[in-house]
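> no FASTA, just this:
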């Protein structure tokens, strides 16, 4: 039996691609293990999966700013490398697939020490810090955006633009089931707001300030993140949830337009569903600027409108949402012309090709 080891975490975006790939390997009879952090989101998403064994290791966050924890986190990374090395030596996977995030660095180093083939996936237009550290040790690197290769110093490592790996279940939603779940009829279009796995305070605040105006025209389904629900709001056209998992494909199937951050996994899934988007990317004050680049790429391609967080208010939000909905058919036409790549099959085939016999 062939064996594969997945890693990646720290955010839902560093797990989504793994969630798309894992069922295919289980279906084809591979033994599947996953190395992640002790208490990260990846553990909550992966550990309940049948057919996957989760192994937690010590992790240290890779920060670009001054923080007193920077002094002790290198020791956590070293501990994580040794834990990963011993796990990989015991598990003997044929291949390691890394999605990135700070937990992946010790795993990639441990795999290299065990001479195990490593395939890394980069979702964003420019590689994140963890992947930049790990890439020199990789057998191959997959990219989602075609522009990404110019930011990678690959050396002898092969780099392939495979496109976006989309979860198959995301396309299997049913609008009627979505309306039943949210208790909504079909009398108004649906505006979906997704601020990421932890929500987004600025987006949540602007949406709620704009509710009286927005709900005149739309039903609003608001995924506001852990602890983000406001129980004081009473509006018959407004539904709020911390997050939605099993019912998400159905909610997406009934959605007409979406407000979201600009994480690459999410926006490519919306592109595959031809959902017009208003992107509110994380600013450089909050991130390394990758979402700004993702958003600019989608805007230039004609897939989305962009509203920077510095300009976000109830008034600008209403104006941009109105414009997006009025021009939705143009966006959908442009999205239909997007050449869909079967990235999942491409990555699956590449993994099988580099796996040790």
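Cool, got the structure. Quantities reported herein were computed from a predicted structural model and do not represent experimental measurements.
> contacts, neighbours, all on C-alpha from now
Noted.
> Count residues in the vicinity of residue 302, would you?
16 (other Cα atoms under 10 Å).
> do residue 187 as well
Neighbourhood size, residue 187 [other Cα under 10 Å]: 9.
> Now do the contacts for it.
If a contact means Cα atoms under 8 Å, 6 or more residues apart in numbering, then residue 187 has no contacts.
> show me what contacts the closest residue to residue 217 other than its chain neighbours?
Spatial nearest neighbour of residue 217, excluding adjacent residues (Cα to Cα, 6 or more residues apart in numbering): residue 188 at 6.6 Å. Contact analysis of residue 188 by Cα under 8 Å, 6+ apart lists 217-219.
> Quick check: residue 188 is in a strand.
No: counting by DSSP: H, G, I helix; E, B strand; the rest coil, residue 188 is not found in a strand; it is coil.
> Can you name the next helix or strand after the longest helix seen in the chain?
Counting by DSSP state H, the longest helix found in the chain is helix 73-91. Next helix or strand after helix 73-91 toward the C-terminus (DSSP states H and E): strand 95-98.
> in the chain, which spans are strands?
With strands called from DSSP state E, the chain shows them at 3-7, 31-37, 52-57, 95-98, 118-122, 140-143, 158-161, 190-194, 219-223, 238-241, 257-260, 277-279, 304-306.
> Next, the angle from the first one to strand 118-122.
In this case it means strand 3-7. 40 degrees (axes from the mean of the first three to the mean of the last three Cα atoms, to 10 degrees).
> The structure to be compared is supplied as follows:
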């Protein structure tokens, strides 16, 4: 059995797109001649990120439903859905895939709905511990559900679930032995502890405010700060650091060498997106999660609790982060035993071979 044509659908956020690309890369690694195509939502970030990664993508005229039911945008939803279902059917007829993979997001709904109706083997990959509405609606139509977290039987048919972990594109480079290089790269003092604030590409306003409140206390304790603010907050926070005499603080909008940032860190503060958790589980550094309250179904809190409830991380609520973060970081840095315990437990959740596991399942449903 070999794969010669697969369609992968979904997107909207990096949390959907990067697992999709990791799955595509693994398919191409095994079957270099396989045609892997993507279907996304017009105007969403997958329409830029997927071609940049070397794959072709078709767009559907689809969006989600606004939370405000009376929103004018919702009036267009039925027309967008009909249009997207029609185009999805035409794409399936044109490309004749052996299988369809959905990773969540607006576009995966119409594509997998049509694919399942044509008896094309279908697989969905759910990144979060609280599934999105698209995957919940598709669950009974697909042959396999690959999950990033355990205990998903509450939402999906138990006999179709395989816990694979969340696929990471190009597994996180090993950080062993890189601390000296990391200290030099970020101009840090090797004799001092480092807290790494991982704000993500967009950043987190509340976390940035918490860092500004905490910096004087951290510096007084001899703790260095590696602060990724996110691009949209970078300029303002860099200016704040200069104006307040904190030129020695590393204020960065985006970090290309994440392996070195992880290697430098003694403690990491992060949002609780599924892909951040997947990376940090492999890195295994003591982590404090601050779930975003601005995501669907509060899924980041569910993600974080899947780890904090078993002693693998610490959770700080977003509405408490400004007042609590400084002391939480210092308590953790000073508690060597706690750091060791968190690292051991967090690494138990690492799934470095998640992409391979998903493609294994894809091969099985095609063979069946």
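All right, it came through fine. None of these values were measured; they are calculated from a predicted model.
> still on that earlier bit, a markdown table for the strands of structure 1, including distance to residue 334 of structure 1?
Output for the strands of structure 1, formatted as a markdown table (distance: least, Cα to Cα, whole Å):
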| stretch | distance to residue 334 of structure 1 |
| --- | --- |
| strand 3-7 | 35 |
| strand 31-37 | 38 |
| strand 52-57 | 39 |
| strand 95-98 | 32 |
| strand 118-122 | 25 |
| strand 140-143 | 22 |
| strand 158-161 | 21 |
| strand 190-194 | 20 |
| strand 219-223 | 25 |
| strand 238-241 | 30 |
| strand 257-260 | 15 |
| strand 277-279 | 12 |
| strand 304-306 | 10 |
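> about what we covered before: most neighbours out of the contacts of residue 188 of structure 1, which is it?
In terms of neighbour count, residue 219 stands highest of the contacts of residue 188 of structure 1 at 25 neighbours, by other Cα under 10 Å.
> residue in structure 2 matching residue 226 of structure 1?
In structure 2, residue 226 of structure 1 lines up with residue 231, judged by TM-score structural alignment.
> To what extent is its match buried, counted in neighbours?
15.
> And for the one 3 residues further on?
Other residues near residue 234 of structure 2 come to 20 when the count uses other Cα under 10 Å.
> now, among the contacts of residue 188 of structure 1, which is nearest to residue 331 of structure 1?
residue 218 (18.5 Å; Cα to Cα).
> Now do the same contact list for the closest one.
So residue 218 of structure 1 contacts 188-191, 237 (Cα under 8 Å, 6+ apart).
> Just give me which of those are shared by structure 2.
Retained in structure 2: 188-191, out of the contacts of residue 218 of structure 1 (criterion both residues aligned by TM-score structural alignment, their matches' Cα atoms under 8 Å).
> Can you select the buried ones among these for me in ChimeraX?
Command for ChimeraX that selects the buried part of those, burial taken from 16 or more other Cα atoms under 10 Å:
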select :189,190,191
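> export the kept ones among the contacts of residue 218 of structure 1 to TSV and tack on distance to residue 148 of structure 1?
Converted to TSV, these look like this (distance: Cα to Cα, whole Å):
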residue	distance to residue 148 of structure 1
188	40
189	36
190	34
191	31
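> Burial check on the closest residue to residue 174 of structure 1 other than its chain neighbours, number of neighbours?
The spatial neighbour of residue 174 of structure 1 that comes closest, neighbours along the chain excluded (Cα to Cα, 6+ apart), is residue 250 at 4.7 Å. For residue 250 of structure 1, the count of nearby residues is 23 (other Cα under 10 Å).
> do you know which of the strands of structure 1 lies nearest residue 342 of structure 1?
Closest approach to residue 342 of structure 1 among the strands of structure 1 is made by strand 158-161 (11.5 Å; Cα to Cα).
> Mind listing residues that contact the closest one?
139-146, 149.
> compared with structure 2, how much does it deviate?
Mean deviation of strand 158-161 of structure 1 from its aligned counterpart in structure 2 after superposition (mean Cα distance after the TM-score superposition for structure 1): 1.9 Å.
> if you line the two up, which stretch of structure 2 does that strand fall on?
With TM-score structural alignment as the criterion, strand 158-161 of structure 1 aligns to 160-163.
> now do stretch 261-281 of structure 1
Under TM-score structural alignment, the match for stretch 261-281 of structure 1 is residues 271-291.
> Relative to the whole chain's centre, how far out is the longest helix of structure 1?
Its chain's C-alpha centre and that of helix 73-91 of structure 1 lie 25 Å apart, by Cα atoms, centre = their mean, to the nearest Å.
> would you list the contacts of residue 188 of structure 1 in CSV and tack on distance to residue 343 of structure 1?
Below are these laid out as CSV (distance: Cα to Cα, whole Å):
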residue, distance to residue 343 of structure 1
217, 37
218, 34
219, 34
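> Tell me the one among those residues nearest to residue 21 of structure 1.
residue 219 (33.6 Å).
> so that closest one touches residue 238, yeah?
Yes: here residue 219 of structure 1 reaches residue 238: they are 6.1 Å apart, a contact under Cα atoms under 8 Å.
> for residue 190 of structure 1, what are its contacts?
Residue 190 of structure 1 makes contact with 218-221, 254-257, according to Cα under 8 Å, 6+ apart.
> Can you tell me which of those residues lies closest to residue 178 of structure 1?
Nearest member of the contacts of residue 190 of structure 1 to residue 178 of structure 1, counting by Cα to Cα, is residue 254, at 6.0 Å.
> Next, count neighbours for that closest one.
Neighbours of residue 254 of structure 1 using other Cα under 10 Å come to 21.
> how close does the nearest residue in space to it that is not next to it in sequence sit to residue 224 of structure 1?
Leaving out its chain neighbours, the residue that sits closest to residue 254 of structure 1 by Cα to Cα, 6+ apart is residue 175, at 4.2 Å. Distance, residue 175 of structure 1 to residue 224 of structure 1, using Cα to Cα, to the nearest Å: 21 Å.
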